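Asker: sequence? don't have it. structure:
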């Protein structure tokens, strides 16, 4: 009898209540993960305040129904705020999220019409976007409450300063932006400080430091919009172009910076990997050369040392070829000389070249379908692909087993398969296996090295010859790399 049966029987008539309590606890854990539960002392009051402000705003609008022109203006600002919220702008140096130009339109609503209208615009714009993003409910609730509270405070501040003169309009727009920014920073810093276990003051200082310049940009845009709107809502449309330009440029700039960071990371990783891959064969060659300098080295020992030098020199040559190939492929300068190629002949050469140096316990078989037609390929590139896949299969079969290279016709293409019974690849690694510098065993915990370029090069070369390549694998049971090339 299982533990559940014992518990329910022991509880008697209270068993069903206990089961319901367990279900509620499981639901609570799913709805409020551990990280989220730490922020509840901040999230719940913000959500409650936001709900209260939203109800009060709607009540105020119902009691004092706005005019048609006001409703049209608020609707236009709501559409603009929603679109801006849907495409946030990343802030350099801030990993917690991004800023949104929706703030410009929410604050403008507060400065032009009042806090009830601003609260409704804040509520609907963030709620619609959060619903579309399908974020966790607790996060959506907090963000919505935050926007409503900030919009309401902004409206109250702007109302105090709003007047008919240009100076009063400018002050109302700027102080409204400052109010929204202040509420945003105070509450977000409180949440992230609790979430990360950091000092609230340090978190707030960091966010204010990194978001100060974006705040000034948003405040300037808000003041511009409010001033133009005061002249004529139609005149304010002139800011649409600059806003779109700023948003697109900022997103493009952020993507460019991310690409540069990724390039830097890949460069550092490349240097580390190449240094290791060069050191190993050079050490072997150097050691063998020093031993060969001794006059008493003869017979089988001398032959073994010469074989080490030959093998490691070939390994260095392959490494250099891989680096150069990857460079040409990245630069799109790799040239292909496509023509009818005897694939069987290329495959036999790739197999026979390695047979003499196979480790004990490792079997390399070649199976070729009879009357295999020629393929439209570059002979050198096809040879490079097969050698890379062959070496990969051997490298990932440290305990021996069978490596099979098979060629067969599949309709209008010839399929090449390189199968091993080695370590295999974890399922979560498969989507990344053909990425540049990706290694299944980066820390060499299983004693398998490599540059992470071989499979990337293979796929690029196959696709360059109008073919396709894929892999199937079971971790611990081996892998099968397959590619197809068109028949000539």
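Answerer: Perfect, I can see it now. Only a predicted model underlies this, so the values are computations on that prediction, with no experimental measurement involved.

Asker: From now on I want contacts and neighbour counts done on CA atoms only, so please keep to that.
Answerer: Fine.

Asker: which residues are in contact with stretch 351-360?
Answerer: 364-366, 400 (Cα atoms under 8 Å, 6 or more residues apart in numbering).

Asker: biggest separation within the residues you listed, which pair?
Answerer: Within these, 366 and 400 form the most distant pair, 16.5 Å apart (Cα to Cα).

Asker: on that earlier part again, and which of the contacts of stretch 351-360 is nearest residue 260?
Answerer: Closest to residue 260, out of all of the contacts of stretch 351-360 and judged by Cα to Cα, is residue 400, at 41.9 Å.

Asker: tally of neighbours for the closest one?
Answerer: Residue 400: 18 surrounding residues under other Cα atoms under 10 Å.

Asker: Can you give me the distance of the residue lying closest to it once chain neighbours are set aside to residue 236?
Answerer: Spatial nearest neighbour of residue 400, chain neighbours left out: residue 362 (4.3 Å); criterion: Cα to Cα, 6 or more residues apart in numbering. Computed with Cα to Cα, to the nearest Å, the distance linking residue 362 and residue 236 is 76 Å.

Asker: Same check on residue 223?
Answerer: Noted for residue 223: a distance of 11 Å to residue 236, by Cα to Cα.

Asker: neighbour count winner among those two?
Answerer: residue 223 (24 against 16).

Asker: Does that one touch residue 166 like I think?
Answerer: No: Residue 223 is beyond contact range of residue 166, at 10.4 Å (criterion: Cα atoms under 8 Å).

Asker: let's bring in a second model and compare:
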């Protein structure tokens, strides 16, 4: 039993020792010596031998344990340094990624801001260009208006002043006096019409013109307009009216529609000294009323067919007028829901066509 206990202590101590051949051999000798002493019965000396073995094993155990702990501490220090290095590297990559993401966001935000400012600049530039174009157009229209009006008003005023002064002559016979009255009356009406055109274009321009829309029969209106102009025309051309409908009732402003018809017919008489001028009325395939004024005059050049509906546009400078008549017609027709154009297929003179809805349902005409 004693041997087993001693052997256990020794083996326990030796199990932690490094496997050095010399140290193992020395311990074996101590062990054999103690065994021999035990066999001889020299227990006290054997116990001392076992004690030495135990002390030696304890010393070696402590040394080995300290070495192993130190090795473990060194290994832990290395692992900790590697972990810290990896952590620092991870933080460095995170920092680089964060900086790149920030720079990318800053670049993207800058591009978005620059694009927005560029769009604002383009919009401002376009608005400036539009305002400049409108201002130039306004100046041009003003110059044309003053030029046309100064010429158009001066002629009838000179006639009124000259023939009024002539009427004061005592030696003037009744026939000449009547002719002077007719000239004065004609030029007075011309002045009134010029002023009316200016007022109309101003009212339509600021949308203050009021429309009195109602149901009206327009076939009779066309006949009356043709009959009236036939009595006062200053041309040898024949003015007539053609239609295939006996009656046609539409929702319109009767006075404004009559104004359009008179303007178109009077405009045709200025350029048709002989031949014919025809006002026609029909219901087209779209179910709208279609009016047309066709003449056998000099016609309208293709390059001027769209421009003639502009303000102060005149086909011939030598013909009397303000250049506002067709512009007024277009504005009124558009306000009534229709449209006007020049028939390019007609080559026997000029043919102006405008459409008018039969009803104003769903539309507000003011």
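Answerer: Cool, the structure landed. Since we're looking at a predicted model, the values are computed, not measured.

Asker: Please state their TM-score.
Answerer: Their TM-score after superposition, calculated using TM-score structural alignment, normalised by the length of structure 2, is reported as 0.64; 256 aligned residues with a Cα RMSD of 2.5 Å.

Asker: Sitting in strands, which of the contacts of stretch 351-360 of structure 1 do you find?
Answerer: Counting by DSSP state E, the contacts of stretch 351-360 of structure 1 place 364-366 in strands.

Asker: Now restrict those residues to buried residues only.
Answerer: Buried subset of these (neighbour count, 16 or more other Cα atoms under 10 Å): 364, 366.

Asker: Which member of the ones in strands among the contacts of stretch 351-360 of structure 1 is positioned nearest residue 186 of structure 1?
Answerer: Nearest member of those to residue 186 of structure 1, counting by Cα to Cα, is residue 364, at 66.2 Å.

Asker: what residue of structure 2 matches up with the closest one?
Answerer: Under the alignment (TM-score structural alignment), residue 364 of structure 1 maps onto residue 239 of structure 2.

Asker: for residue 153 of structure 1, same thing?
Answerer: Counting by TM-score structural alignment, residue 153 of structure 1 has no partner.

Asker: did I read that right, residue 153 of structure 1 in a strand?
Answerer: No: applying DSSP: H, G, I helix; E, B strand; the rest coil, one finds residue 153 of structure 1 to be helix, outside a strand.

Asker: Surely it and residue 118 touch.
Answerer: No: the pair residue 153 of structure 1 and residue 118 fails to qualify as a contact (Cα under 8 Å) at a distance of 9.5 Å.

Asker: Mind checking which of the two has more residues around it?
Answerer: Neighbours per residue, other Cα under 10 Å: of residue 153 of structure 1 and residue 118, the larger number sits with residue 118, 33 against 23.

Asker: for the stretch 251-400 of structure 1, what spans make up the strands?
Answerer: Listed in chain order, the strands of the stretch 251-400 of structure 1 (DSSP state E, counting those that start in this stretch) span 339-341, 362-368, 375-377.

Asker: what's the closest of these to residue 316 of structure 1?
Answerer: Short answer: strand 362-368, nearest of the strands of the stretch 251-400 of structure 1 by Cα to Cα, at 23.0 Å.

Asker: what packs against that closest one?
Answerer: helix 343-352, strand 401-410 (3 or more Cα pairs under 8 Å, 6 or more residues apart in numbering; DSSP states H and E).

Asker: looking at those, which is buried most?
Answerer: strand 401-410 (a mean of 20; mean count of other Cα atoms under 10 Å).

Asker: Which part of structure 2 matches that one?
Answerer: With TM-score structural alignment applied, strand 401-410 of structure 1 matches the range 275-284 in structure 2.

Asker: What residues in structure 2 pair up with the helix ranked longest in structure 1?
Answerer: Counting by DSSP state H, the longest helix found in structure 1 is helix 240-292. Across structure 2, the stretch matching helix 240-292 of structure 1 (TM-score structural alignment) is residues 115-167.
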